[in-house]
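Novice: pasting a predicted model and its sequence here:
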Amino acid sequence: MMISALRGHVAAAMMLFGLMSSPVCAGEVRAAVASNFSAPMERLVALFQQESGHTVKVSLGSSGKFYSQIKGGVPFDVFLSADEAIPKRLVQEGMAVGDSRLVYAVGRLVLWSAQPGFVDAKGAVLYKGGYNKLAIADPRLAPYGMAARETLEKLTMWNAIQGKLVKGENITQTYQFIATENAELGFIALSQVMRDGQMTAGSWWLVPPELHKPIRQSAVLLSGAKDQSASRAFLMFLKSEKAAAVMRSFGYELP
């Protein structure tokens, strides 16, 4: 009887330990993520959840819109922007934690068409014409859109091409304009058309980085983060070698 009772106590203690350790340690991270990073984020979240036990809820959109939402009180824990400027501004305004800010990736801009052979390797198609619509993300909201504008300005084409521009609210909508051929070509993030180091479809020109300011994508912990421990753990994971390998496979460079 004593042995049986002892076993019962041990089993009860083990069950109690299991109940205490699992839910309490596992947290949830609410992440606002620039839409250019959607594909690598999917892989990174799966790896992070497997390693940490934490879960990550991802919202995708333009960096500029997320800035407005965060200022308006929409509850996020971490913000993965497509630039450095917005996270810095959030820190200055007391909306984000200064010591948490990090550059997690450097993005590349690509001129892309869904049509094979349409875009040449030097981007001369921009001058030759033969297209009715050129898609870019809205430069006021999306850093990749601003990089596209800077590129066109460097090429002294910005003013001349206004009648052909189609602007997406974010880089995902811009990609959709081109993929559905509502625009014959456009400027998007390399990560949208690269998987495991290979281009997936269409034709492209990889824009030389000297034609626009570096796209230094920055992440930050937001001041209102509900679970700071899990959120900081995710930001640390972004600096890991596993995360770096995923980002490289989508065409990102590392800071």
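Specialist: Noted; the coordinates are in hand. Quantities reported herein were computed from a predicted structural model and do not represent experimental measurements. Residues are numbered from 1 along each chain as shown.
Novice: only C-alpha atoms for contact and neighbour calcs from this point on.
Specialist: Fine.
Novice: quick one, strands of the stretch 1-150 of the chain?
Specialist: Along the stretch 1-150 of the chain, the segments classed as strands by DSSP state E, counting those that start in this stretch run 28-34, 55-61, 78-80, 102-107, 109-113, 134-137.
Novice: helices of this protein, start to end?
Specialist: With helices called from DSSP state H, the chain shows them at 2-25, 38-52, 63-71, 85-92, 125-128, 143-154, 171-179, 228-237, 241-249.
Novice: this is the comparison structure:
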Amino acid sequence: MPSLLRLLAALALSLCAFAAQAGEVQVAVAANFTAPMQDIAALFAKETGHKAELTIGSTGKFYAQISHGAPFDVFLSADDKTAGRLVSDGKAVGTSLVPYALGSLVLWSPDAGMVDAEGKVLATGSFAHLAIANPKLAPYGAAAMQTLDKLGLAESLQPKLVMGENIGQTYQFVHTGNAQLGFVALSQVMKDGKITKGSAWRVPAEMHTRIRQDAVVLEHGKDNPAAAALMEFLRSDAAHAVMASYGYGIIK
């Protein structure tokens, strides 16, 4: 019995030490990365004991909020420019900036027969509304407009466009039927390497600027061990496996 008590006491002490080391990191997450980051945060907590509190939004709005002192520790951008701008502005730690994923744009509809494998439905105009994210705020919206320009359809489809503030709202427009189809992030309609429902055209990468997504530790989080731990975890095999399952290209 004494040995059992000693074992239980040692276990209690180790658990206390683990809890004492655990921290919390406030993370600003670009909307396209919502689902994978939720999965990664759960793995991160299990692996390290640290808790990642996620706030979801558009890259452009996060830039404005962080510039005005929003207390985030880590920023996961949807592009390869905004995090660097924050470094230049003195709002982020330059040595921490790393690319973490390559995003993919997809034309999607919840209707299984709506979108063909080559996106030719766009030229038919046989739909009332086409949803895209605001190209001034969201890199996926900018990629959508570049795609329409490349197809020579930007002007003719302008009256049909409905714009979401971010890619999350854009997905909701299509998901709820307020738009028959829309340009969304592949990660929003893919799980375990498969389109979960509806029909989709995966837009070829050459149709738009490459969607490289960067992560950075912000000034608010520069002394937070949990922030450093999260940045390291984003480059782990476990995190990469999650990203790949949602259709992201991996950057090592």
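Specialist: Sure thing, it's come through. None of these values were measured; they are calculated from a predicted model.
Novice: who touches the residue at minimal distance from the centre of structure 2 in this structure?
Specialist: Among the residues of structure 2, the one closest to the centroid is Phe33, at 1.7 Å (C-alpha atoms, centre = their mean). Contact partners of Phe33 of structure 2, counting by C-alpha atoms under 8 Å, 6 or more residues apart in numbering, are 78, 187.
Novice: among the helices of structure 1, which is nearest Leu102 of structure 1?
Specialist: helix 228-237 (8.2 Å; C-alpha to C-alpha).
Novice: can you list contacts of that closest one?
Specialist: 26-29, 48, 54, 77-78, 100, 219-221, 225, 243.
Novice: and it with strand 55-61, angle?
Specialist: 70 degrees (axes from the mean of the first three to the mean of the last three C-alpha atoms, to 10 degrees).
Novice: for helix 228-237 of structure 1, give me the average deviation versus structure 2.
Specialist: With mean C-alpha distance after the TM-score superposition for structure 1, helix 228-237 of structure 1 departs from structure 2 by a mean of 0.9 Å once superposed.
Novice: which bit of structure 2 covers that helix?
Specialist: Against structure 2, the aligned range for helix 228-237 of structure 1 is residues 224-233 (TM-score structural alignment).
Novice: how far is that stretch from where the chain is centred?
Specialist: 18 Å (C-alpha atoms, centre = their mean, to the nearest Å).
Novice: just give me the match in structure 1 for the residue nearest to the centre of structure 2.
Specialist: Aligned partner of Phe33 of structure 2 by TM-score structural alignment: Phe37.
Novice: what separation do you get for its match and Ala135 of structure 1?
Specialist: Phe37 of structure 1 sits 19 Å away from Ala135 of structure 1, going by C-alpha to C-alpha, to the nearest Å.
Novice: Ser22 of structure 1 too?
Specialist: Look at Ser22 of structure 1 and Ala135 of structure 1: by C-alpha to C-alpha, they are 48 Å apart.
Novice: which one of the two is surrounded by more residues?
Specialist: Per other C-alpha atoms under 10 Å, whichever of Ser22 of structure 1 and Ala135 has more neighbours is Ala135, with 28 against 11.
Novice: counterpart of that one over in structure 2?
Specialist: Match for Ala135 of structure 1 (TM-score structural alignment): Ala131.
Novice: if I pick the residue nearest to its match when sequence neighbours are not counted, what's in contact with it?
Specialist: Distances taken as C-alpha to C-alpha, 6 or more residues apart in numbering put Gly182 closest to Ala131 of structure 2, at 4.2 Å, once the chain neighbours are dropped. With contacts defined as C-alpha under 8 Å, 6+ apart, the neighbours of Gly182 of structure 2 are 107-109, 130-132, 170-171, 174.
Novice: can you list the residues you listed in TSV and add distance to Lys191 of structure 2?
Specialist: Conversion of the contacts of Gly182 of structure 2 to TSV gives the following (distance: C-alpha to C-alpha, whole Å):
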residue	distance to Lys191 of structure 2
Leu107	16
Trp108	14
Ser109	16
Leu130	23
Ala131	22
Ile132	21
Thr170	19
Tyr171	15
Val174	18
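Novice: pick the one among those closest to Ala200 of structure 2.
Specialist: Of the contacts of Gly182 of structure 2, the one sitting nearest to Ala200 of structure 2 (C-alpha to C-alpha) turns out to be Trp108, at 4.4 Å.
Novice: how many residues are close by the closest one?
Specialist: 32.
Novice: then Ala78 of structure 2?
Specialist: For Ala78 of structure 2, the neighbour count with other C-alpha under 10 Å is 29.
Novice: give the aligned equivalent of it in structure 1.
Specialist: Using TM-score structural alignment, the partner of Ala78 of structure 2 in structure 1 is Ala82.
Novice: same deal with Ser67 of structure 2?
Specialist: Using TM-score structural alignment, Ser67 of structure 2 lines up with Lys71 in structure 1.
Novice: in contact with its match, which residues?
Specialist: Met95.
Novice: hang on, Phe79 of structure 1 packs against Val33?
Specialist: Yes. Phe79 of structure 1 lies in contact with Val33 (C-alpha atoms under 8 Å); the separation is 6.0 Å.
Novice: more neighbours: which of the two?
Specialist: Phe79 (28 against 22).
Novice: the more buried one and Ala244 of structure 1: what is the separation?
Specialist: Taking C-alpha to C-alpha, one finds Phe79 of structure 1 at 18 Å from Ala244 of structure 1.
Novice: go on, Leu19 of structure 1?
Specialist: From Leu19 of structure 1 to Ala244 of structure 1 the distance is 34 Å (C-alpha to C-alpha).
Novice: looking at the two, which is more packed in?
Specialist: Ala244 (18 against 11).
Novice: for the aligned residue in structure 1 for Thr55 of structure 2, give me its contacts.
Specialist: Matched across to structure 1, Thr55 of structure 2 falls on Ser59, judged by TM-score structural alignment. Counting by C-alpha under 8 Å, 6+ apart, Ser59 of structure 1 touches 30-33.
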